[in-house]
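Novice: take a look and give me a structure for this.
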Amino acid sequence: MMKPLLWLVRTTVFLLVLLAGPALISACSSQSGQSWRDADRSSAGIAPLPSQTEKAIVQVYGARAYNWRGNFAVHTWIATKVRGASTYEVHDVTGWGYKAVRSRPGEPDTAWYGNPPMLLADLRGEKAGAAIINIHTAIDAYPFANEYKAWPGPNSNTFVAWVIRQVPELNVALPNIAIGKDYLADGVFAKAPSGSGYQFSLNGYFGLMASIREGVELNILGLNIGIDPLALAVKLPGIGHIGLRDPWMDRSTWHKAPVMEQVSDAN
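Specialist: Predicted coordinates for the structure are as follows:
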């Protein structure tokens, strides 16, 4: 009698831990009920204007998803600018339109329907130019170009994780709340998006990742909980990364003055 009761108590506590973060985010959110038509989509001013630099640029962004989905997850996207171009091209996946994948001219750092963007990676110069070629090749080969499923994938985070895995210049660690990043295109084993470790995933529902960049993440129904020892951090569902160091900063610079991750000054 005691064993089933103990199992029930442990399961209940574990589920409460998984859902505590999304519940806290929901309680603190001011977005509930806001129409997408009225939501902020303005530029955050993070990316340099094309008129300010000739260099090629690649940036990866994330922002809380729209409305209640933002209690659980972020939406991620990639922005590119070839050398000398007068505009950026934004690459992402959405659940509307006849095709899931979108590549279009636009501002790279706009709010995602009221939620401010966060810069996850920034490449410039020759390294960015090489990455852009590989990014376009990866986009063309994306296996879910006409598919979208918010949970557990394939979704916007599945797309960005796929592209990152195919582009050696992008060793980006996506947030643990990027639900869908663990939805794999082929099989149950793959490299971690950053390329610094490996992961096991059962269609995005359950999985485990161990990586230098991402740390250790356990995926339960798309909600990831984990630790990042190098960043002195824990990762909680809904809340995300809580630690003493910026997880998206180049880790070789942690003993130096802060430098934005992966920025190259090459022409």
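
Novice: alpha carbons only for contacts and neighbour counts from here, please
Specialist: Will do.

Novice: ok, Arg41 - contacts?
Specialist: Thr110, Ala111, Trp112, Tyr113, Gly114 (Cα atoms under 8 Å, 6 or more residues apart in numbering).

Novice: also this sequence, please, to line up against the first:
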Amino acid sequence: MWLATRLLLFILVVFILPALATLGWWLMQDRPNSWRSADWSASGVLPVAHSSKDAAVYVMAARTGGLKGAFSVHSWIVTKEAGDKPYVRYDKVGWGSPVRRNNYAPDARWYSNEPVIVRAVTGAEAQALIPKVEAAINSYPYSKSGDYHIWPGPNSNSFVAHVVKTVPELGARMPPNAVGRDWEAGWFAADWYPQSWDLHVTLNGLAGFSLGWGSGVELHFMGLVAGLDFARPAILIPAFGRVELWNSRELAEA
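Specialist: Okay, the predicted model is just below:
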């Protein structure tokens, strides 16, 4: 009884209260009433494709819509081959054919929310990565109609997390408030990532942890993430995301 009480108190303080505080903040924001009234236009976060001949790979994210936006971002992938080539955007969505190609502008707002660049790779390194990224996209096992499950997954963030895990050379880390990023099929999964020295353990994305140089210390509960990032010092607050401990490089440049 004593142990159960302490565990419940820990969950309340570490996960539930921060998530409720983020919900309160979100309810005070000016948000569209529906997807029809939302702004889906280009944000200008990315440079114009034709302004550079360099190849590029971007992992991007923006808060999603409705009450979901209090707890999670939606993430996607953008690529651009070297030369006078356009951007190609890949999203997984919950309607129609789940993995969409160029359904939106590469840096479009998502439910009126401004996107951020989670990770950017450019030049020759990006050109070498693009075939691997595209192969990972094509190998995603949950890419058919009906494969989308908003929680705990597989969802849009599970899709991008699959690419990030399959192509560790990309050097990307999913945002802590990308609900669904830790989902894996089966009730138990344990993965070791030697490139970043990270151990990831999950119970179907519902509970688990990550530990290592790349991820720092993370605790996962019902899609929420709490923890500390040591490589780029930050606190990971459930639902809210990263809070940098001091001015550091943007995540895209890490």
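
Novice: need the contacts of Arg41 of structure 1 in TSV with secondary structure, can you?
Specialist: As requested, those are arranged in TSV below (DSSP: H, G, I helix; E, B strand; the rest coil):
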residue	secondary structure
Thr110	strand
Ala111	coil
Trp112	strand
Tyr113	coil
Gly114	coil
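
Novice: switch the residues you listed over to a markdown table; also include neighbour count.
Specialist: Shown next, in a markdown table, are those (neighbours: other Cα atoms under 10 Å):
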| residue | neighbour count |
| --- | --- |
| Thr110 | 21 |
| Ala111 | 19 |
| Trp112 | 22 |
| Tyr113 | 21 |
| Gly114 | 22 |
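
Novice: you'd agree Leu129 of structure 2 is up against Leu170?
Specialist: Yes. Leu129 of structure 2 lies in contact with Leu170 (Cα atoms under 8 Å); the separation is 7.1 Å.

Novice: name the helices or strands packed onto the longest helix along structure 1?
Specialist: If you go by DSSP state H, structure 1 has its longest helix at helix 2-28. The helices and strands touching helix 2-28 of structure 1, judged by 3 or more Cα pairs under 8 Å, 6 or more residues apart in numbering; DSSP states H and E, number zero.

Novice: the same query, at a cut-off of 10 Å, please.
Specialist: strand 223-228, strand 233-236 (3 or more Cα pairs under 10 Å, 6 or more residues apart in numbering; DSSP states H and E).

Novice: what residues sit buried inside that helix?
Specialist: Leu18, Leu19, Ala20, Gly21, Pro22, Ala23, Ile25, Ser26 (16 or more other Cα atoms under 10 Å).

Novice: how many neighbours does Arg102 of structure 1 have?
Specialist: 15 (other Cα atoms under 10 Å).

Novice: just the element for the counterpart of it in structure 2, please.
Specialist: Using TM-score structural alignment, the equivalent of Arg102 of structure 1 in structure 2 is Arg100. Following DSSP states H and E, one finds Arg100 of structure 2 within strand 99-101.

Novice: what about that strand, how far off from structure 1?
Specialist: Once fitted to structure 1, strand 99-101 of structure 2 is off its aligned match by 1.5 Å on average (mean Cα distance after the TM-score superposition for structure 1).

Novice: the helix or strand that contains Asn157 of structure 1 against structure 2, how far on average?
Specialist: Using DSSP H and E, Asn157 of structure 1 maps to helix 156-166. Helix 156-166 of structure 1 differs from its equivalent in structure 2 by a mean of 0.8 Å after superposition (mean Cα distance after the TM-score superposition for structure 1).

Novice: next SSE downstream of that helix?
Specialist: strand 189-191.

Novice: tell me what that following strand is packed against?
Specialist: Going by 3+ Cα pairs under 10 Å, 6+ apart, strand 189-191 of structure 1 lies up against strand 197-202, strand 206-211.

Novice: which residue is nearest the middle of structure 1?
Specialist: In structure 1, the C-alpha nearest the mean C-alpha coordinate belongs to Leu174, at 4.0 Å (Cα atoms, centre = their mean).

Novice: what's near enough to touch the equivalent of that residue over in structure 2?
Specialist: When structure 2 is aligned by TM-score structural alignment, Leu174 of structure 1 is paired with Met174. Residues in contact with Met174 of structure 2 (Cα atoms under 10 Å, 6 or more residues apart in numbering) are 59-61, 75, 118-119, 157-158, 160-161, 164-165, 181-182, 215.

Novice: try 6 Å this time
Specialist: With contact set as Cα atoms under 6 Å, 6 or more residues apart in numbering, Met174 of structure 2 has no partners.

Novice: among the helices and strands packed on strand 189-191 of structure 1, which comes closest to Asp186 of structure 1?
Specialist: Between Asp186 of structure 1 and those, the shortest gap by Cα to Cα is with strand 197-202, which sits at 10.3 Å.

Novice: just checking, what packs against that closest one?
Specialist: Packed against strand 197-202 of structure 1, as judged by 3 or more Cα pairs under 6 Å, 6 or more residues apart in numbering; DSSP states H and E, are the following elements: strand 189-191, strand 206-211.

Novice: quick one, which of these is packed in tightest?
Specialist: Among those, strand 206-211 has the highest mean neighbour count (mean count of other Cα atoms under 10 Å), at a mean of 20.

Novice: mean deviation, that strand versus structure 2?
Specialist: Mean for strand 206-211 of structure 1 is 1.2 Å (mean Cα distance after the TM-score superposition for structure 1).

Novice: between that strand and strand 223-228, how big is the angle?
Specialist: Calculated by axes from the mean of the first three to the mean of the last three Cα atoms, to 10 degrees, strand 206-211 of structure 1 forms an angle of 20 degrees with strand 223-228.

Novice: mean shift between the next helix or strand after strand 206-211 of structure 1 and structure 2?
Specialist: The element immediately downstream of strand 206-211 of structure 1 (helix or strand, assigned by DSSP H and E) is strand 215-220. When structure 2 is superposed, strand 215-220 of structure 1 averages 0.9 Å from its matched positions, counting by mean Cα distance after the TM-score superposition for structure 1.

Novice: what sits up against strand 215-220 of structure 1?
Specialist: Residues from elsewhere that reach strand 215-220 of structure 1 (Cα under 6 Å, 6+ apart): Phe206, Gly207, Leu208, Met209, Ala210, Asn224, Ile225, Gly226, Ile227, Asp228.

Novice: and the closest residue to the second one other than its chain neighbours, how far from Ala210 of structure 1?
Specialist: Distances taken as Cα to Cα, 6 or more residues apart in numbering put Ser201 closest to Gly207 of structure 1, at 4.0 Å, once the chain neighbours are dropped. Ser201 of structure 1 sits 12 Å away from Ala210 of structure 1, going by Cα to Cα, to the nearest Å.
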